[in-house]
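Q: Have a look at this prediction, sequence included:
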Amino acid sequence: MLQLRRMNDLTPEFPLHNDSASSEDTIVSFLYISRGWSSKCGGYLHLFRSGEQRTPSNSIEPIANRFVAFRTRASHWHSVERVCGWERLSVLALWDIIGASRNS
C-alpha cells in the first residue's frame, strides 16, 4: 500500500497507537517531502516503547527527504504531533514481509 499523507493546521494529532496486526508482519515507512520545516511547525513522529509510556523514547523531525521505517510490532508504539503553520507531506508505504515469523 502506498499513500500520500497531508497534515496542516486543520488536521488533529495522531494519538499514541501501534500498527500491529496479529496475522501480518509488515514494515511501515515514511518519506517526508515538505520543505521549510522548523521546530515551531510541530509534526514530529514520536516513538514509544509501550502504550503506557507518556514521554517519547525518541522524536523524529519531519525534514524533507528524511526516510523512516519500522516493523509493525505490538511493542512499537508511536504518535504524530499536530502541525502548526506548515503543511506536512509524507509518502507512507506498508511493506509485507513474506515468509517472516511474527516472533522473529
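A: Nice, thanks for sending it over.
Q: CA atoms for contacts and neighbours, from now on please.
A: Noted.
Q: Could you point out the longest strand of the protein?
A: strand 88-96 (DSSP state E).
Q: list the contacts for the closest residue to L94 other than its chain neighbours?
A: In space, and not counting its chain neighbours, L94 is closest to V28: 4.8 Å by C-alpha to C-alpha, 6 or more residues apart in numbering. Counting by C-alpha atoms under 8 Å, 6 or more residues apart in numbering, V28 touches A69, F70, R71, T72, L92, A93, L94, W95.
Q: Could you count how many residues lie near the third one?
A: By the other C-alpha atoms under 10 Å criterion, the neighbourhood of R71 contains 18 residues.
Q: isn't it right next to A93, touching?
A: No. Judged on C-alpha atoms under 8 Å, R71 makes no contact with A93 at a distance of 11.8 Å.
Q: take the one below as the second:
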Amino acid sequence: VRINKGPFIGREALQRQLASGVPNRFVTVEVHGESDADPQGNEPLFDRSARMIGRATSGYYGHCLRKSLAIGYVQADLATVGTELSIEILGQRKQATVVQESPYDPDNLQLRA
C-alpha cells in the first residue's frame, strides 16, 4: 500500500498505525512437555505473570522436529526469540517459548535417523 498515492478506505487508520507502531507481532511458539493434544488455534498465550498477552492462530505437531508448535500474535515487547510464555490447551497450561520463525530440519537429519 502506498500511503501517499491518494485517498483509500482505511488510510487514516493505517497512518495512525504507522505513526504509533504495531502493538502485536506474529510469532512461532514451541510448546514444551508431553501432551495428548496439540494447539489447534485460538488458544490464549500468557506471560510469566499469567497475564494474557495474545492468542495462537493455529497449531500443529511438527513430525520432523518432534515438537508441538503454534503460531499467533503476542504483544510486541514479548515477541523476542527465547521469551518464555505459557499456552492453554484444552484447559491445561503448558510452558512454551518463542522460537525462530518456521523451524525446520534443513538437512533432513530426522528423516535419515
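A: All right, it came through fine. None of the values given here were measured: they were computed from a predicted structure.
Q: Report the TM-score for the pair.
A: The TM-score (TM-score structural alignment, normalised by the length of the first structure) is 0.28; 55 aligned residues with a C-alpha RMSD of 4.8 Å.
Q: about what we covered before: could you list the buried residues of the longest strand of the first structure?
A: Of the residues in strand 88-96 of the first structure, R88, L89, S90, L92, A93, L94, W95 count as buried by neighbour count, 16 or more other C-alpha atoms under 10 Å.
Q: which of these lies closest to F14 of the first structure?
A: Nearest to F14 of the first structure among these: R88, at 13.0 Å, using C-alpha to C-alpha.
Q: my guess is that closest one contacts R6, does it?
A: Yes. Counting by C-alpha under 8 Å, R88 of the first structure does reach R6; the two are 5.6 Å apart.
Q: For the residue lying closest to L2 of the first structure once chain neighbours are set aside, give its distance to N58 of the first structure.
A: Excluding its sequence neighbours, the residue lying closest to L2 of the first structure (C-alpha to C-alpha, 6+ apart) is A93, at 4.5 Å. Per C-alpha to C-alpha, to the nearest Å, A93 of the first structure is found 21 Å from N58 of the first structure.
Q: try F67 of the first structure
A: For F67 of the first structure relative to N58 of the first structure (C-alpha to C-alpha), the value is 15 Å.
Q: between these two, which one's more packed in?
A: F67 (15 against 12).
Q: Distance to F14 of the first structure for the contacts of V28 of the first structure - can I get that in JSON lines?
A: Output for the contacts of V28 of the first structure, formatted as JSON lines (distance: C-alpha to C-alpha, whole Å):
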{"residue": "A69", "distance to F14 of the first structure": "17"}
{"residue": "F70", "distance to F14 of the first structure": "17"}
{"residue": "R71", "distance to F14 of the first structure": "18"}
{"residue": "T72", "distance to F14 of the first structure": "16"}
{"residue": "L92", "distance to F14 of the first structure": "14"}
{"residue": "A93", "distance to F14 of the first structure": "17"}
{"residue": "L94", "distance to F14 of the first structure": "17"}
{"residue": "W95", "distance to F14 of the first structure": "21"}
